Each structure stands twice: as C-alpha cells, then as structure tokens.
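Peer 1: here are the coordinates; sequence isn't available:
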C-alpha cells in the first residue's frame, strides 16, 4: 500500500531524481572515499525507487482522493537494497571513519538539490519511504485482498484503510503543504 499524498509522492520523486541516482552514479564511478558498499545495492535501490516513482501519478491524486491508496508490489530484494543504503547513510550521518566521501557527497547533493534538503532530511525521507514499504500488518493484507479481488468496499476495508493511515501518521507520513494542508 502506498499513500496518495502529493507530499509523499514528491518525496519518492526526490529520492529517485536527486539522492539515489547520485549515489548509484558515485558508487559506479568508485570515487576515492566513496560510498562504503559495492555498487550493486546502490543500483538496486535506485532502480527500486525509480520503479516506485514511475508507478505513481505525476500530479498526485485528484484533490478529492487524498485518503486513497495505491497498490504496488515491491520485491524483497529491492527493499533489502534500500535498507542497506539507509544503513550506510546512517553510518555517514554518525561520522564513521570510512564514510567521509559519502558524507561529502550527501552535503553536495543537499546543496544542489531542489528543493534543498539537508543530509538528515535525505535520511528521514528514505526512512519514511521504507516505513511505508515495510508496513506488514493484517490491515494491509485485508485491503490489498479487497482491491485485488475488486470486492465491494465494506466496513472491514474501511477499518483496514483507517488502520493503515494511522500507521503512516505514526511513521511521520502526514499531509503537508504540497497536499493543500
């Protein structure tokens, strides 16, 4: 389940265009003091976010559909790659010795990105996206089953949607300025 909030969709697009694409390129170039992972996880994480971004509408949902959801299957290996990149970014944020090049790259990305985001913002954005992708509660399965089988919307589906939205809010995924709120 993916939120239809334009602010969340914008976060996915930012990760796609600004952060993960840059990290994958740097890993591929094997710059001195570069990202302390082989390039495969960066490439897989960039591809995962690109696939996710491509599955979401460019302009977000109609203004009447702010509480709607999108159903998208994401392979476990892509989530694992995103998780590996997040761990390395957190290590760079903490200042571990072998991540100096990555810290410098994060600072550069933050400086030149649009909108401007700090390295901490970049990590928080990736954490929010992973929180959505990793949400594994019965409500997700109930709502996914309803949507896949095109069952009628009922009280169980409504309760599941409310539970999913509550879990997203708890993870910091809330309507923001881009959502008209």
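Peer 2: Ah, there it is. Since the structure is predicted, the reported quantities are computational estimates derived from the model, not experimental observations.

Peer 1: C-alpha only now, for contacts and for neighbours.
Peer 2: Will do.

Peer 1: residue 86 - how many residues pack around it?
Peer 2: Here the number of neighbours of residue 86 (other Cα atoms under 10 Å) works out to 19.

Peer 1: so it is in which element?
Peer 2: Assessed by DSSP states H and E, residue 86 sits inside helix 76-94.

Peer 1: by how many degrees do the helix or strand following that helix and helix 76-94 diverge?
Peer 2: Going down the chain from helix 76-94, the next helix or strand is helix 100-112, by DSSP H and E. With axes from the mean of the first three to the mean of the last three Cα atoms, to 10 degrees defining the directions, helix 100-112 sits at 90 degrees from helix 76-94.

Peer 1: what's in contact with helix 100-112?
Peer 2: The contact list for helix 100-112, computed with Cα atoms under 8 Å, 6 or more residues apart in numbering, reads 18-19, 22-23, 31-36, 89, 92-93, 95, 116-119, 122.

Peer 1: what packs against the next helix or strand after that helix?
Peer 2: On the C-terminal side of helix 100-112, the closest following helix or strand by DSSP H and E is helix 119-133. Applying 3 or more Cα pairs under 8 Å, 6 or more residues apart in numbering; DSSP states H and E, one finds that helix 119-133 makes contact with helix 6-14, helix 76-94, helix 100-112.

Peer 1: got the angle between helix 119-133 and helix 6-14?
Peer 2: With the same axes, to 10 degrees defining the directions, helix 119-133 sits at 110 degrees from helix 6-14.

Peer 1: gap between helix 119-133 and the chain center?
Peer 2: Offset of helix 119-133 from its chain centre (Cα atoms, centre = their mean, to the nearest Å): 6 Å.

Peer 1: pull out the buried residues from the next helix or strand after that helix.
Peer 2: Read in the C-terminal direction, the helix or strand following helix 119-133 is helix 138-148, with elements assigned using DSSP H and E. The neighbour-count check on helix 138-148 (16 or more other Cα atoms under 10 Å) flags 139-140, 143-144, 146-147 as buried.

Peer 1: take this one as well and set it beside the first:
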C-alpha cells in the first residue's frame, strides 16, 4: 500500500496516571525541541524540521488525560502524518543517544532539559516514547468493534470485553501502565 494512502487510525488510550506522565513527558519534550528548532531557522540542527517536532508534540499531548478511572478508555484518531512524525522523532532520539556531529545539538539540549526539569535522561525519555508508541501502534483486529462501541456509546458485548482484555494484556507486555 502506498504510505500516502494509509488511512488514519482510531487508537485506544489507557487512562492511568503513569500513562499520562509518559505522554506528558514526551509531548512536553517534543514541544521544547520544536520551539528550539524553530528559533534556529535550521531544519537539520535538531535532526528534524520544527514542524515535525511540533506535530508529534501536539498529537502525543492529546493523549494525556486527567480522568484516571480504570474504566475510562478513550479513543483518539491518529492521523497518518502524526504517526509518521512521532516515529521520526523516535528515530531522532535514538540517533541522539549516540551523539555524532549531526545529533550533538539535540543531545545537548535534551540532556540539560531532561535532567533539570524532569529528573530523567535521554534513555528515560526514549523508554517513555516507546511505551507511547506501543499504545499508538497497537492494532488488534478484535479491538476494532470495541472502538466502534466506545465511539457510538453502545452496549459492549462479551466479545468486546474479551478484546479489551487482549488490549490491556498487550499494553502490559509493552510496559504500559493501565
């Protein structure tokens, strides 16, 4: 399939506070990098153009919830361009973890920011992003009817409950708190 022809995907989001902390850390950090990149007028200084960082920051930021009841699953429509932006940022973070001439600015910015503001490091950010990606990219066919029922607010069937158990199990296997 042509990547440009991929459809936007509905995604289930967990409601735990730990999940929200991961999404907030990633979203805030991407927003910082996007702002820093925008001030340089250099699309390569932080490995990606500012718009890519900003798109990823906004979409991941939309994942954060303040309603942490276990039964409160949410559905987010993930546009293809936003998923691509989040993956591009992941690639940039992995590259920045082993700094070279291209990634030294990103590494320096993130090292200082993450230590001072979030009491973590680049590895911790990358791990949080990987948990976010585990949620955003989970595509269990059995979960699709569950998403439909949640969006339409209709009765949830036994099959949907089984699909929910599968989703929760997949998230837990990926280290996502749910």
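Peer 2: Great, that's in hand. This one's a predicted model, so the numbers in the text were calculated from it and none came from an experiment.

Peer 1: quantitatively, what TM-score do the chains reach?
Peer 2: Here the TM-score of the superposed chains, computed with TM-score structural alignment, normalised by the length of structure 2 as the reference length, equals 0.85; 166 aligned residues with a Cα RMSD of 1.9 Å.

Peer 1: follow-up on the earlier one: which of the helices and strands packed on helix 119-133 of structure 1 sits closest to residue 161 of structure 1?
Peer 2: Of all these, helix 6-14 sits nearest to residue 161 of structure 1, with 16.9 Å by Cα to Cα.

Peer 1: residue nearest the centroid of structure 1?
Peer 2: When structure 1 is reduced to its mean C-alpha position, the closest residue under Cα atoms, centre = their mean turns out to be residue 129, at 2.6 Å.

Peer 1: that one matches what in structure 2?
Peer 2: Residue-level alignment of residue 129 of structure 1 against structure 2, with TM-score structural alignment as criterion, gives residue 132.

Peer 1: not counting its neighbours along the chain, what's nearest that match?
Peer 2: residue 23 (6.4 Å; Cα to Cα, 6 or more residues apart in numbering).

Peer 1: number of residues surrounding that neighbour?
Peer 2: By other Cα under 10 Å, neighbour count at residue 23 of structure 2 equals 25.

Peer 1: what's the answer for residue 36 of structure 2, then?
Peer 2: A count of nearby residues for residue 36 of structure 2, using other Cα under 10 Å, gives 18.

Peer 1: that one: helix or strand, and which one exactly?
Peer 2: Following DSSP H and E, one finds residue 36 of structure 2 within helix 17-40.

Peer 1: angle of the helix or strand following that helix against helix 17-40?
Peer 2: Under the assignment DSSP H and E, the closest C-terminal helix or strand after helix 17-40 of structure 2 is helix 50-61. Counting by the same axes, to 10 degrees, helix 50-61 of structure 2 points 160 degrees away from the direction of helix 17-40.

Peer 1: equivalent range in structure 1 for helix 50-61 of structure 2?
Peer 2: Correspondence between helix 50-61 of structure 2 and structure 1 is established over residues 39-50, with TM-score structural alignment as the criterion.

Peer 1: can you tell me what sits against the matching stretch?
Peer 2: Contacts made with stretch 39-50 of structure 1 from outside it, assessed by Cα under 8 Å, 6+ apart, are listed as 12-13, 15-16, 20-21, 23-24, 27-28, 74, 78-79, 81-82, 84-85.

Peer 1: just the buried members of the residues you listed?
Peer 2: Buried among the contacts of stretch 39-50 of structure 1 by 16+ other Cα under 10 Å: 12-13, 15-16, 20-21, 23-24, 27-28, 78-79, 81-82, 84-85.

Peer 1: show me the residues around residue 88 of structure 2 that make contact.
Peer 2: 48, 52.

Peer 1: that one matches what in structure 1?
Peer 2: Checking with TM-score structural alignment, residue 88 of structure 2 has residue 84 as its match.

Peer 1: please apply the same query to residue 170 of structure 2.
Peer 2: The equivalent of residue 170 of structure 2 in structure 1 is residue 167 (alignment by TM-score structural alignment).

Peer 1: which helix or which strand is home to its match?
Peer 2: Remark: residue 167 of structure 1 resides in helix 155-170, with elements defined by DSSP H and E.

Peer 1: tell me which residues in that helix are buried?
Peer 2: Of the residues in helix 155-170 of structure 1, those scored as buried under the neighbour-count criterion (16+ other Cα under 10 Å) are 157, 160-161, 163-165, 167-168.

Peer 1: report the two of the residues you listed separated the most.
Peer 2: Of all pairs drawn from these, the greatest distance, 16.5 Å, lies between 157 and 168 (Cα to Cα).

Peer 1: what lines up with residue 157 of structure 2 in structure 1?
Peer 2: Taking TM-score structural alignment as the criterion, the aligned counterpart of residue 157 of structure 2 in structure 1 is residue 154.
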